[in-house]
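> Here is the input, now give the coordinates:
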Amino acid sequence: MTADKLILACSNCGAKNRVPVSRINEAPKCGKCKEFLPVESLSRPVIVMDNTFDREVMSSSMPVLVDCWAPWCGPCKAIGPVMDELAIKYRGRLKIAKLNVDENPMIGSRYSISSIPTMFLVKNGRIIDKLIGALPKEQLESQIARVLG
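Coordinates of the predicted model:
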């Protein structure tokens, strides 16, 4: 899959549809059943877990920013609204994913997450960058620009 197209599964019939990123705001319809495709899900972070991480992050057709967090972490709570803003701003070009490390210890262990918030930028199944701490939005956008480049 090329970076200029997304694969969206129809919520009605389950068919997989290739949608050009340039047309994501045109209310795309399923090629099989003609129902509208669920593009609104691209405007908010995706919750990932140990059992969905590889599929949602490592096999994603677009770059992913993964926010590893915990509910008791103050800086994690502070960065939450920034992740929501980034999901809207980069809709169709970058997936934002959130992983609760308390509930999903396997991924935390696999990637040696020892402090939170920790964020990963993933492209084509590879971790491009690891960011630690509640970074300012501008700094995150600078890192995102490198990946989307």
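> can we go C-alpha only for contacts and neighbour counts from here?
Fine.
> Verify the contact between Thr118 and Asp67 for me.
Yes: with contacts counted by CA atoms under 8 Å, Thr118 reaches Asp67, the gap being 6.2 Å.
> More neighbours: which of those two?
The neighbour comparison of Thr118 against Asp67 (other CA atoms under 10 Å) goes to Asp67, with 27 against 21.
> quick one: contacts for that one?
The contact partners of Asp67, taken as CA atoms under 8 Å, 6 or more residues apart in numbering, are 83, 96-99, 117-120.
> Narrow those to those in helices?
Cross-referencing the contacts of Asp67 against helices under DSSP state H gives Met83.
> Next, the structure of the following sequence, for comparison with the previous one:
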Amino acid sequence: MSDRLVVCTQCGGVNRLPEQRSALEAKCGKCGAKIFDGHPADVGAEIFDKQIARSSVPVLVDVWAPWCGPCRAMAPAYEIAARELEPRVRLIKLNSDNEQQIAAKLGISGIPTMILFADGRERARTSGAMPASAIVRWVREHLPG
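Coordinates of the predicted model:
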């Protein structure tokens, strides 16, 4: 068994979690925040990049904007999906208004858009609001292994 690398959504610290340790109880060694708290964190460019590049846990990104009605409508479903998918998958949110360069780099043409990353690479992408059950099903269909 190998350790998992998980990036803290609060400070960007990279944490090594032994497989046998409960990830739901783990805290960041740098800032003390819970590693997984069942809520997708809204992250900026630096933590987004670290999540994709350094985490050995798959990362699901919801690209959204505050003015987007479907984005706001999907937010509670994304929260529910986080409680079901964590700690196997990290769920984060990226505000496309605040992070326009990253949204452009990702080729975002419509929101909400969810992108699933694993091993530093994009594995799947979908656009449009979904209920929690569809989010969970979509992620599970596209997870490697």
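> For the contacts of Asp67 of the first structure, give me TSV that also has distance to Ile47 of the first structure.
Converted to TSV, those look like this (distance: CA to CA, whole Å):
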residue	distance to Ile47 of the first structure
Met83	12
Ile96	9
Ala97	6
Lys98	5
Leu99	6
Pro117	15
Thr118	15
Met119	14
Phe120	14
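> Okay, buried residues for stretch 39-59 of the first structure please.
Neighbour counts over stretch 39-59 of the first structure (16 or more other CA atoms under 10 Å) mark 39, 42-46, 48-49, 53, 56-59 as buried.
> For Lys77 of the first structure, state which of the residues you listed is nearest.
The closest of those to Lys77 of the first structure turns out to be Pro45 (CA to CA; 14.0 Å).
> What's the separation between the counterpart of Leu106 of the second structure in the first structure and Asp54 of the first structure?
For Leu106 of the second structure, the aligned residue in the first structure is Tyr111 (criterion: TM-score structural alignment). Tyr111 of the first structure sits 13 Å away from Asp54 of the first structure, going by CA to CA, to the nearest Å.
> next one: Lys130 of the first structure
For Lys130 of the first structure, the distance to Asp54 of the first structure (CA to CA) stands at 17 Å.
> How about the contacts made by the residue most central in space within the second structure?
Closest to where the C-alpha atoms of the second structure average out (CA atoms, centre = their mean) is Leu91, at 2.6 Å. Leu91 of the second structure makes contacts with 39-41, 59-62, 82, as judged by CA under 8 Å, 6+ apart.
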